[in-house]
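[1] sequence unavailable; structure follows:
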């Protein structure tokens, strides 16, 4: 903890606390220990075997440092550090107050289970608070795919799908924005700092290399009888197709929405398996695409987009299906007749 209370219930920062004076946890009211030295960020700690739930998690020096820096970044006049919300038995790292608007800020440096993350969000929302999760710099190295990012991904019209990090050495936010999935299932997009500097873009692999890698994954998965790949192959068998025989058009299905934890090329291939059962000349409606997507959804691990609203999720699926239809239209397989309806004018195989 960076703050504690005196016997008179006054909030005191660890950096301002006096040695020898008693200080207490704002949640459980147990007396806490002041820890301050030349090699560590000043903080308060519970005694061993404390039963205090809201303050039970141990915090690294980077976490403590990051919280101080974030408080300075948002502005000391607008920030309450580690406020204890008694009705929720929760405490955000920061509570940012601007006029009538309040925002709970969580600075996450360590792993956290999806269930616990969801529970915290629900608590804040029930309290009428918006919440934003800012990730520690260690996550910059470990997040490479939807599987790693799913529970942290947030969406806005301005940034698209995005993640926010805090870098303690540079003392700045790093925002990965307009994130999509490349052909192999990895995250790609832009990154910039809170100072406005663009710090790079992940470059996708060439089409030829993606084709080779996808085929290699399928071959290895089937050779070693991996349950996931056997399930996908069984689906293709049932529709008189082979998983290995991915139509060329599907290899162009990249920049996909982060909805499934798998290569979007494989997703597009299974959609195209169902499309191939429709006679050339048939009418294809948005509802058909939605039914096919629902049918193959059981074959994939869906992303746990905990930070996403139901409407945002529905909109994301709408964009995904539209992008798939646009791709087929560009390759002369579909012809648009009206909004959200097309004619199948050529076989995808």
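    Here it is on my side, so go on. Computed from a predicted structure; not experimentally measured.
[2] only C-alpha atoms from now on, for both contacts and neighbour counts.
    Fine.
[3] count of neighbours near residue 333?
    20 (other C-alpha atoms under 10 Å).
[4] what's the single longest strand in this structure?
    Longest among the strand segments of the chain by residue count, using DSSP state E, is strand 172-181.
[5] state the distance from the spatially most central residue of the chain to residue 221.
    Most central in the chain under C-alpha atoms, centre = their mean is residue 153, positioned 2.3 Å from the mean C-alpha point. For residue 153, the distance to residue 221 equals 29 Å [C-alpha to C-alpha, to the nearest Å].
[6] can you give me the helices for the protein?
    Under the criterion DSSP state H, the chain contains helices at 61-74, 114-126, 139-142, 146-149, 207-223, 227-238, 264-275, 286-296, 310-330.
[7] structure B:
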């Protein structure tokens, strides 16, 4: 840790002068004179030419802040504090909120903002717990991730843990590495044909990053040409077929669900893939699984008319079954409503249904493919996929 108590006041490790260090070490009353601000146990100052000055508990301690921090984590916290201070806002390192028993890496009192710099692995439950705790004492909580997360590879569990939502930027998270010296914004995180992808942009100051978040034109929606869409859909189709042949469990729930309706999951209608097979990263399974589940229940249950109440029930059931829980986003209902509305619009535009005053009227059935080869040939040769 970077902060300790010395003679009743808080002091930062890199601000300890040689004089105060010698005075503390030579004190006949307290050796050493530094104490942990949380548990008040004795801590010792550690520093050298190759490592950042910091405090460490003298012995094995039950204090939650006695863990060994990496040099990258220590350096990152200090740099973030410096960047916040450069914006004209006083920042406090390792601020202890005693009423919730949590310590913020950086706290900005004037903005009532907590900043957590996360370099090591952390569970979904722990992020959610800490975030909920900080929201009791602060207005905003911002997680900035270390270099281990700045890989360009995205998974649903990573989105669930760290993603936040911005009206212009969509789902996003921020990385920072002291070694490379810039902030990297990963934004417009989306699922494309079963794979999560995102746009990235680097900023060499926190000020530039915040300006980008606050201003500028809305980011253009992602679009792919026909050949790119064809390649992505074929790749997804091949993954499904390969998994089925190997009796994999990745797609098994959807395969079994389709089997109950005498359908082949790999032969699902093209409308199930949507435009370019893309969508919001709000599913713990692929968006394809969610859309197939809904298509089966909208068209294969024999309905000619579906009321608004039944549609609302299907939406809620699908959210409970496929919805991704977020640690830092409280309400995922709105995203499901957006995705559901988009699906109904696509079905309307393709002539499968018609809206009425109290619901929708089914006009025709989507075409299912009889085999993997038949669908693959269609994707290879079609000028339009919908």
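    Sure thing, it's come through. What you see is a predicted model; the values in this text were computed from it and never measured.
[8] quick one: neighbours of the closest residue to residue 367 of structure 2 other than its chain neighbours, just the number.
    Spatial nearest neighbour of residue 367 of structure 2, chain neighbours left out: residue 269 (5.5 Å); criterion: C-alpha to C-alpha, 6 or more residues apart in numbering. By other C-alpha under 10 Å, 20 other residues sit near residue 269 of structure 2.
[9] in structure 1, what residue corresponds to residue 149 of structure 2?
    Aligned by TM-score structural alignment, residue 149 of structure 2 pairs with residue 139 of structure 1.
[10] dump the residue contacts of that match.
    109, 165 (C-alpha atoms under 8 Å, 6 or more residues apart in numbering).
[11] picking up where we left off before, which one of the helices of structure 1 lies nearest to residue 194 of structure 1?
    Within the helices of structure 1, the stretch nearest residue 194 of structure 1 is helix 61-74; the backing value is 10.0 Å (C-alpha to C-alpha).
[12] next, the buried residues of the closest one.
    The neighbour-count check on helix 61-74 of structure 1 (16 or more other C-alpha atoms under 10 Å) flags 62-71 as buried.
[13] okay, angle between that helix and strand 172-181 too, please.
    In terms of direction (axes from the mean of the first three to the mean of the last three C-alpha atoms, to 10 degrees), helix 61-74 of structure 1 departs from strand 172-181 by 100 degrees.
[14] and helix 61-74 of structure 1, what does it pack onto?
    strand 40-45, strand 94-98, strand 101-108 (3 or more C-alpha pairs under 8 Å, 6 or more residues apart in numbering; DSSP states H and E).
[15] what range does that helix cover in structure 2?
    Using TM-score structural alignment, helix 61-74 of structure 1 pairs with 71-84 in structure 2.
[16] the matching stretch against structure 1, how far on average?
    Averaged over the aligned pairs, stretch 71-84 of structure 2 sits 0.8 Å from structure 1 after superposition, using mean C-alpha distance after the TM-score superposition for structure 1.
[17] what's the offset of that stretch from the middle of its chain?
    Centroid separation for stretch 71-84 of structure 2 versus its chain: 22 Å, with C-alpha atoms, centre = their mean, to the nearest Å.
[18] could you do stretch 191-200 of structure 1 as well?
    19 Å.
[19] mean offset of the longest strand of structure 1 relative to structure 2 (after superposition)
    Mean for strand 172-181 of structure 1 is 2.4 Å (mean C-alpha distance after the TM-score superposition for structure 1).
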